[in-house]
Each structure stands twice: as structure tokens, then as C-alpha cells.
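Chemist: build me a model from this:
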Amino acid sequence: MAGTQCAAAASPDGCLNNTHGAERAEVIAVAAKFPPEVIGVAAKFPLEEASVEVKFAILPIAGRMPGHMNVLLAEAGVPYEQIFDLEEINEEFSQADVALVIGANDVVHPVARTDKTSPICGMQILNADKAQNVIVIKRGKGAGYSGIENALFFEENCRLCCGSAQGAVAEMIGRIKALS
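Modeler: Next up is the predicted model:
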């Protein structure tokens, strides 16, 4: 891990500090009980108005059953053309200015690629850590189902915004609109 404590825990407003001028954003929406209203708010992120490409990345096995996240995103009004599975989007993270991770933990844990002794070694993950800036919104920096702390939270390019996803996303949208 890059440090001994979370690289930068910040308010929703503070999480956006390094993202001004972003041209490409990947939104990762992964959680078993992801509230549709949060996805709806994220889907309305005003980035496209500023010519920023927005894509939703999902792990096909995430949620309560395969395809669950596709259904939640569709119910929230996310256009199908903006939803991408792991195989379709993983290589694109290295070109993304911002990866917004909402409610995910193990599925964005870079140790799955690098540590052969890890219980999640070899697990499919979304390569969010490869984006220029990573914003993680979750209730806390606790361990995921694997029981291990997420190394992503210690990377210099990561900002952790702890709290309600719906509130954090709404606050970020307000900040983005104020900048426009």
C-alpha cells in the first residue's frame, strides 16, 4: 500500500478538486443493494453538458444475481449505450480522467491483480485504480466481503468520500453545476 492511512478522505466538494477540466469519466456503480435513487442522481451527473464522456462500468456478477446491476441502471434511466461490462471497459480506465466508484470495494481492489497471497488473487476487478483520479463514495473505508483493507484507498490518485452516496453525489453535482 502507498501509505499507512487513507490517502485523502475528503468532503464531496474536496473530492472534485483534481477533476476540473476532465474530459472522460467512468462511473462504477457496484453494490448488492444499490439504491436506484442514487444511480438516478449519478445518471444525471451534468458532465455530458460540459462535453465529458460518462460511462457506467459494472461487474456482471455484482449484485444479488448476474445482471442485477444492468436492471438497476436501466430502472434509473441510464441509457443502455452508457453501460459497459468489465470486458468492454476495463482497458479504458487508463485513459479516464476520473473514475467515480460508488459503493464498491472488492471489485475495485488492485491487490487481486498483484498479490498472489491475497484471498482475492485472480478475482475479476474493474481497473478503477488506473484512472488519473479516483473518487470513492462509500459509508467508510472498511473491508469488503474479502475481509481485507482495500489498497486503492491508499493510492495517491484516490479520494475517499465517506457517507451517504445519494448525498455525496448530489453535493458533487451541485459543485459541478456551480463551476459550469
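
Chemist: drop to CA atoms for contacts and neighbour counts, all remaining ones
Modeler: Will do.

Chemist: could you pull out the helices in this structure for me?
Modeler: 12-15, 36-43, 68-75, 86-89, 111-114, 165-179 (DSSP state H).

Chemist: okay, those in a markdown table with mean neighbour count and distance to Ala104 next?
Modeler: Listed next are the helices of the chain as a markdown table, based on neighbours: other CA atoms under 10 Å; distance: least, CA to CA, whole Å:
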| stretch | mean neighbour count | distance to Ala104 |
| --- | --- | --- |
| helix 12-15 | 20 | 17 |
| helix 36-43 | 20 | 13 |
| helix 68-75 | 20 | 12 |
| helix 86-89 | 14 | 14 |
| helix 111-114 | 18 | 14 |
| helix 165-179 | 17 | 11 |
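
Chemist: to compare against the first, here's another:
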Amino acid sequence: LILTKVMCDAMNRSLPAVLFGTLGPTADGPSADEVYKSVKSTSADEVAMLLEVATRVVIVPGYGMAVAQAQHAVRDLTNLLKSKGIEVEFGIHPVAGRMPGHMNVLLAEADIPYDLLKEMDEINSTMEQTDVCLVIGANDTVNPDARTNPSSPIAGMPIINADKARTCIVIKRSLSPGFA
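Modeler: Okay, here's the model as predicted:
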């Protein structure tokens, strides 16, 4: 019950709204064609070049990272970047994953130092000084639609301001809409 309350608070929703609300398409939102025509595909080589010249990288993990069991690969990337003198931090959204603390547990399991994990409010204050924000399976927790579209199903949910970084790379399995 406590975890339920924490999740509801983090999503800026009441328990009845979560239990009885609907999460369907809205009439006022942009069409999928409008949204996806602005998507720019990239390659591993392009991302590597961006990371190589960065001085500060923020990684935002989500449920997609958990499903892919990519936390150890993320640790290896973190260690590589840090060995090159690049500052790396993790932006942890309170509802990323299946329960509060899910990302913290996965990253701890991968031996990522706890001092690199920053809560949403703390990381948001530094996003404008971030060269690259790497979002790994956490697209809903960084979606600016929550800030800008009052008819969005996630309207009003606090997000990590990944869009404020100089470059934002979202790693997502598909372009299909929906929640994790």
C-alpha cells in the first residue's frame, strides 16, 4: 500500500484516478504521423562520436533497460566514459520501472556507484549543462507532452527534463506508442 501511495504521488495522480482512469488516445493530441516525422534515427557510430566529445552525460534508465537486462552493459559504458574523464550521472524517475526503487536496485546490482544516482529534481537542475542525455527505455518519464499537452494521458506527471540537454538520444525498441 505504501508503494502504491508513492507511485501515485510521483505521477501526480490520486489512487482512484489510477484505478479507474483510462489511458487511451486523445482527440487533441498530435497524430502519430506528426510525432514520428520528427524522429531522427541514428547509429551506434554517431552516438559514439557524440559521447566521445561530451564532457557531461546523463543516463535515464527505465523499464526497457530492465526488460533488456542491459544494466551491466550500461555499467560498462559508464566505466568507459568515466575512464575518458567524462562526467556521468543517472537521472532516476520515481516511477521508472515496475515499482519505486526498481532502477536503483538494478543499477546497484550492476555495481554502479550510488553517488552517481540522482533523483529527478536534483538531475533536472543540471540538465541544461548536459551534453548528452541517453534515455534507455524510459520514454514516458521524459516525455515533454506531460508538460505541454493538457489532453495527454500523462499530463501533469513530473518528468526528467531530458529535452533540456544539448543532445537527447532515446533508445526505444520500437516507435509504437504506449506505456511500459
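
Chemist: Serialize the helices of the first structure to TSV and add fields for distance to Asn105 of the first structure.
Modeler: Converted to TSV, those look like this (distance: least, CA to CA, whole Å):
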stretch	distance to Asn105 of the first structure
helix 12-15	18
helix 36-43	17
helix 68-75	15
helix 86-89	15
helix 111-114	11
helix 165-179	14
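
Chemist: Val98 of the first structure: which of those helices is closest?
Modeler: helix 12-15 (10.6 Å; CA to CA).

Chemist: how close does the closest one sit to the second structure?
Modeler: Superposed on the second structure, helix 12-15 of the first structure shows a mean distance of 2.1 Å to its aligned residues (mean CA distance after the TM-score superposition for the first structure).

Chemist: what's that helix aligned against in the second structure?
Modeler: Aligned using TM-score structural alignment, helix 12-15 of the first structure spans residues 44-47 in the second structure.

Chemist: repeat for stretch 50-60 of the first structure
Modeler: The aligned range for stretch 50-60 of the first structure is 84-94, by TM-score structural alignment.

Chemist: just the residues contacting that stretch, thanks.
Modeler: Residues outside stretch 84-94 of the second structure that contact it (CA atoms under 8 Å, 6 or more residues apart in numbering) are 7, 10, 54-61, 78, 81-82, 100-101, 103-104, 116-120, 123, 141, 159-160.

Chemist: PyMOL command for the buried members of these?
Modeler: Of the contacts of stretch 84-94 of the second structure, the buried ones can be selected in PyMOL as follows, counting by 16 or more other CA atoms under 10 Å:
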select buried, resi 7+10+54+55+56+57+58+59+60+61+78+81+100+103+104+117+118+120+123+141+159+160
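
Chemist: between the helices of the first structure, which one is closest to Val134 of the first structure.
Modeler: The nearest among the helices of the first structure, by CA to CA, is helix 12-15 at 8.8 Å.

Chemist: what lines up with Ala96 of the first structure in the second structure?
Modeler: Checking TM-score structural alignment: Ala96 of the first structure goes with Thr130.

Chemist: ok, Leu73 of the first structure next?
Modeler: Under TM-score structural alignment, Leu73 of the first structure pairs with Leu107 in the second structure.

Chemist: test my guess that its match contacts Gln69.
Modeler: No: in this structure Leu107 of the second structure lies outside contact range of Gln69 using CA atoms under 8 Å: 10.6 Å.

Chemist: excluding its backbone neighbours, what's nearest the equivalent of Ala146 of the second structure over in the first structure?
Modeler: With the correspondence set by TM-score structural alignment, Ala146 of the second structure lines up against Ala112 in the first structure. Of all residues not flanking Ala112 of the first structure in the chain, Cys121 sits nearest, at 4.2 Å (CA to CA, 6 or more residues apart in numbering).

Chemist: what does the one you found align to in the second structure?
Modeler: Looks like Cys121 of the first structure aligns to Ala155 there (TM-score structural alignment).

Chemist: which residues does its match contact?
Modeler: 145-149.
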